[in-house]
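# predicted structure and sequence below. I'll ask about it afterward.
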Amino acid sequence: MNEFQKFNLKPFLMTALDEINFKTPTPVQDKVIPLIADGKSVVGQSQTGSGKTHAFLLPIFNNIDPELNAIQAVITTPSRELAYQIYEDAKQLASASEVKIEIGNYVGGTDKKRQVEKLGHHQPAIIIGTPGRVLDLLKERALNFRQVKYMVIDEADMTLDMGFLNAVDQIAAAMPSKLQILVFSATIPQRLNVFLKKYMDHPVIEEIPTETTISPTIKNILISTKSSGKNNLIYKLLTMGEPYLALVFTNTKERADELTDYLKAQGLDVAKIHGGIQPRERKRIMKDIHRLRYQYVVATDLAARGIDIDGVSLVINDDIPTDLEFFIHRVGRTGRNGMSGTAITLYMPNEEDKVADVEKMGITFLPQQIRNNELVDTYDRDRRQTRRLSQKKLDPTMIGMVKKKKKKVKPGYKRRIRKAISEKEIRDRRMEQHQAVREAKKAKIKQSRNKRR
């Protein structure tokens, strides 16, 4: 049974949810969907990856009139990547509708002139975009907000941090007075509160902790890599063992094409599924995957979330997804029904923040690397940063002594380094004490002079 039925969603939405294997609502969806359906303005404080995108998309799709040539919902998000991700989610839901639901995606770096011309002929039911581009189109009078019912501000704290709140303010000011505003944010800074009070009258505020639904039978492995060697690394990971079925997830269609071509050139029989493949061909490939015709599958998120096969033993994340909600769905393809599974996530050295965001969702990674064609444990990735911080605390003179170490070190070298550092720390403490005594004396003399006056 699909638990989303309790929200009284239209049949096409239930079909769309079944296609991507969404059966059980997340905590944020459980709390927020009924509130939005009841006409309430909502502030949802929830981390990325909690399922908030569908928490607002589902009730919006359930209540709009697709035959009305008017914009009924405006969704803003601070980055192009997030806008594209929400757009893909919205398209997937709309694809199951018998009546066409038009969705507009407007971000910086795209052809604004063409967008203005197209909007002059027809207004989409839902628009998704970055605040700057949406405001530009509004000023060009290409967008008509007279019949807007919903305004969604996604990642509101990031919107504030990136300086887009003024643009969102101007967009909101152009909306009808009777408007349902939905704000989602990981945190609620004080400056954001000013905006909320300006436009929202007694909103329902829900703070929802992120809960993951990843099976404890899944081993989450983390491997640091360089982009140039990623293809070969994935090939090694796929061929070191004998996975019953391995899924490799990529963030883009272009990357899926590139990786599939590389793996095929190495002699692997690989299936590829993404939104750029024609529906009939994709359906055929999906049937072959279910029949276990393929051992290796390369896929993008939206195309592959409907793969519901118990035998997936290995999942590889070619990259950390932009929308962390997809991380849960990727990894959840393995370790099903109590069976063990392995999920390997590749990341670049400059993506520590992304890894930390995943860990905030309750994921515990095991750092590993390939050595002699085997996966072996490696040191904690934080160790290098800790060493760097501890070295910064050393006096430049001490750092110089450490750097002078040669290949042939005389006996007692390390002991002398430790002794020198210890003596330096003692001298520094004495100097601080002397300085404190001097400051106290000065203060006492100054106080005495003031009394004499």
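Happy to help now that I have it.
# from now on I want contacts and neighbour counts done on CA atoms only, so please keep to that.
OK.
# which helices and strands does the longest helix along the chain pack with?
If each helix of the chain is counted by residues according to DSSP state H, the longest one is helix 413-452. If you count contacts as 3 or more C-alpha pairs under 8 Å, 6 or more residues apart in numbering; DSSP states H and E, helix 413-452 packs onto helix 396-403.
# name the SS class of Gly108, please.
When classified by DSSP: H, G, I helix; E, B strand; the rest coil, Gly108 comes out as coil.
# number of residues surrounding it?
The number of residues packed around Gly108, counting by other C-alpha atoms under 10 Å, is 15.
# now swap in Leu143 and tell me
Using other C-alpha under 10 Å, Leu143 has 21 neighbouring residues.
# wait, what's in contact with it?
For Leu143, the set of contacting residues under the criterion of C-alpha atoms under 8 Å, 6 or more residues apart in numbering consists of Ile71, Leu119, Gln123, Leu137.
# Lys118 is in contact with the last one, correct?
Put plainly, it is Leu137. No. Because the distance of 11.5 Å does not satisfy C-alpha atoms under 8 Å, Leu137 is recorded as not touching Lys118.
# and the angle for the longest helix of the chain with helix 396-403?
Here helix 413-452 points in a direction 180 degrees away from that of helix 396-403 (axes from the mean of the first three to the mean of the last three C-alpha atoms, to 10 degrees).
# here's the one I want to compare it with:
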Amino acid sequence: MSQSFTEFGLKPFLLTALTELDFKEPTAVQAKMIPVIREGRSVIGQSQTGSGKTHAFLLPIFDGLEADNHEVQAVITTPSRELAYQIYGDAKQLAKHSPEPLKLGNYVGGTDKQRQIEKLEREQPQLVIGTPGRIRDLIKSGALDVHTARQFVVDEADMTFDLGFLEDVDQIAARMPEKLQMMVFSATIPTKLRPFLKKYLVNPVVEEIPVQSVISPTIDNWLLATKGHSKNALIYQLLTMGEPYLALVFANTKQRVIEIANYLKDQNLKVAVIHGDVPARQRKRVMREVQNLDFQFVVATDLAARGIDIEGVSHVINDGIPEDLDYFIHRVGRTGRKGLPGTAITFYSPDEEEQIEALEAMGIEFKPKEIKNGEIVDSFDRNRRQKRGKKSVKISGALAGQIHKKKKKVKPGYKRQIQKAISKEQMYDRRIKQRQDRRTAKKQKKSASQRYTEK
């Protein structure tokens, strides 16, 4: 039985805001979390990207904000500036429908700290949204007063821990009242995060929201073997052959992002670049330009995978498979949102077979594709040989030891080296056999000749 947002008993202005967003039914995480948060319970929500968790905590927070109380009432931390901007944007959309003005504060690194301090000395925001480092700095300076806060949200807690911001979050929480409603949202709950959760959450409601599918069923998830071709050239070909509405290209390092972007610019494409070394103000401007469709192509690191919610992304291209496989889901999840169709294309080479198999073990299905005559066509299943049955190859003990030798890190091309070694040994065996066959034939011929002479 489907639910409606009206069943939560939210303030009328929030229902008006949801109508403007065209949100008709709550998602699974919203349906489970909103009633519990409205009861004042601390919660741990484990859900994947794109599950609707931002509004799962924003709606009950706004429902409880007191417009005539000009103190900090709730604080939301998130590990990246882009995520903070995104949540702040969602919060502003809700706030504009409030019959009484609500004051929101957005505080992230790389912005004018002194100006923020001066403004905070005049008035405190009722809702604080920002990155842990900047919020902690403003609290330490005495400008931001959070001891009045009743609610504290730690969004993307696993990413917060991975990026080393948990100590900042700990210091922020220590400045808040003992009776505090904590809301922790995370795609995963790492073991090392649990001491923090135990410290601040007393008898929390824990909800793990299962996803119906790892990636949206509206996404075409393609696997494209590079086969020694230039990745840069392949990316350019893919971006220009299908006229994507908006395409995100993900690379594993900022150096690779710059390399791809420079190549595409040399081909006269207008490209936006996002990585950790791009100054905050510039990143904000680029994001605004992308949202305004000034750019059709964006090249980014994984900073963008969980930090950017861009409307209408039609294509995602993975230049390589991320080291943290969870980021693959976050990357692909940038397209196919809100039921819209999307295409995700992942490059792979034979030495990345293990990562592909690990993704498949997570429930991700790929369609093998290749480019022929300027078109993307179905390709053979890369495991077709295994499915037909492998031929047993007799190899020497020394080579077997080389193959089965345990290696912590398999170097690129290692499998090709092994295959080459096997082929070399097989060729050596064939030559020995041919030599033996020639000697046998020679002996037989000599023996026959002697018998003829004796006669």
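It's in. Quick caveat: nothing in here was measured; it's all calculated off a predicted structure.
# overlay them and tell me the TM-score.
Comparing the chains after superposition, counting by TM-score structural alignment, normalised by the length of structure 1, produces a TM-score of 0.61; 359 aligned residues with a C-alpha RMSD of 5.1 Å.
# looking at structure 2, which of the contacts of Leu143 of structure 1 still make contact?
Of the contacts of Leu143 of structure 1, the subset whose aligned partners also make contact in structure 2 (criterion: both residues aligned by TM-score structural alignment, their matches' C-alpha atoms under 8 Å) comprises Leu119, Gln123, Leu137.
# any idea which element Phe152 of structure 2 lies in?
With elements taken from DSSP states H and E, the one containing Phe152 of structure 2 is strand 151-154.
# list the helices and strands that strand packs on?
Applying 3+ C-alpha pairs under 8 Å, 6+ apart, one finds that strand 151-154 of structure 2 makes contact with strand 74-77, strand 181-186.
# Leu224 of structure 2: which of those strands is closest?
Using C-alpha to C-alpha as the measure, strand 181-186 is the one of those that comes nearest Leu224 of structure 2, at 31.0 Å.
# what is the closest one packed up against?
Packing contacts for strand 181-186 of structure 2, counted by 3+ C-alpha pairs under 8 Å, 6+ apart, involve strand 43-46, strand 151-154, helix 157-162.
# what's next to the next helix or strand after it, contact-wise?
Along the chain past strand 181-186 of structure 2, the next helix or strand (assigned with DSSP H and E) turns out to be helix 194-200. Taking contacts as C-alpha under 8 Å, 6+ apart, the residues outside helix 194-200 of structure 2 that touch it are Asp170, Met182.
# state the next helix or strand along the chain beyond helix 194-200 of structure 2.
Sequence order places strand 205-208 as the next helix or strand after helix 194-200 of structure 2, per DSSP H and E.
# circling back: how about the helices and strands packed on strand 151-154 of structure 2 in a markdown table, adding mean neighbour count and distance to Thr160 of structure 2?
Written out in a markdown table, the entries for those read as follows (neighbours: other C-alpha atoms under 10 Å; distance: least, C-alpha to C-alpha, whole Å):
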| stretch | mean neighbour count | distance to Thr160 of structure 2 |
| --- | --- | --- |
| strand 74-77 | 26 | 9 |
| strand 181-186 | 23 | 9 |
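# as a markdown table, the ones you listed with distance to Lys254 of structure 2 would be great.
Written out in a markdown table, the entries for those read as follows (distance: least, C-alpha to C-alpha, whole Å):
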| stretch | distance to Lys254 of structure 2 |
| --- | --- |
| strand 74-77 | 25 |
| strand 181-186 | 25 |
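# wait, which of the ones you listed is closest to Ala28 of structure 2?
Of those, nearest to Ala28 of structure 2 by C-alpha to C-alpha is strand 181-186, at 14.0 Å.
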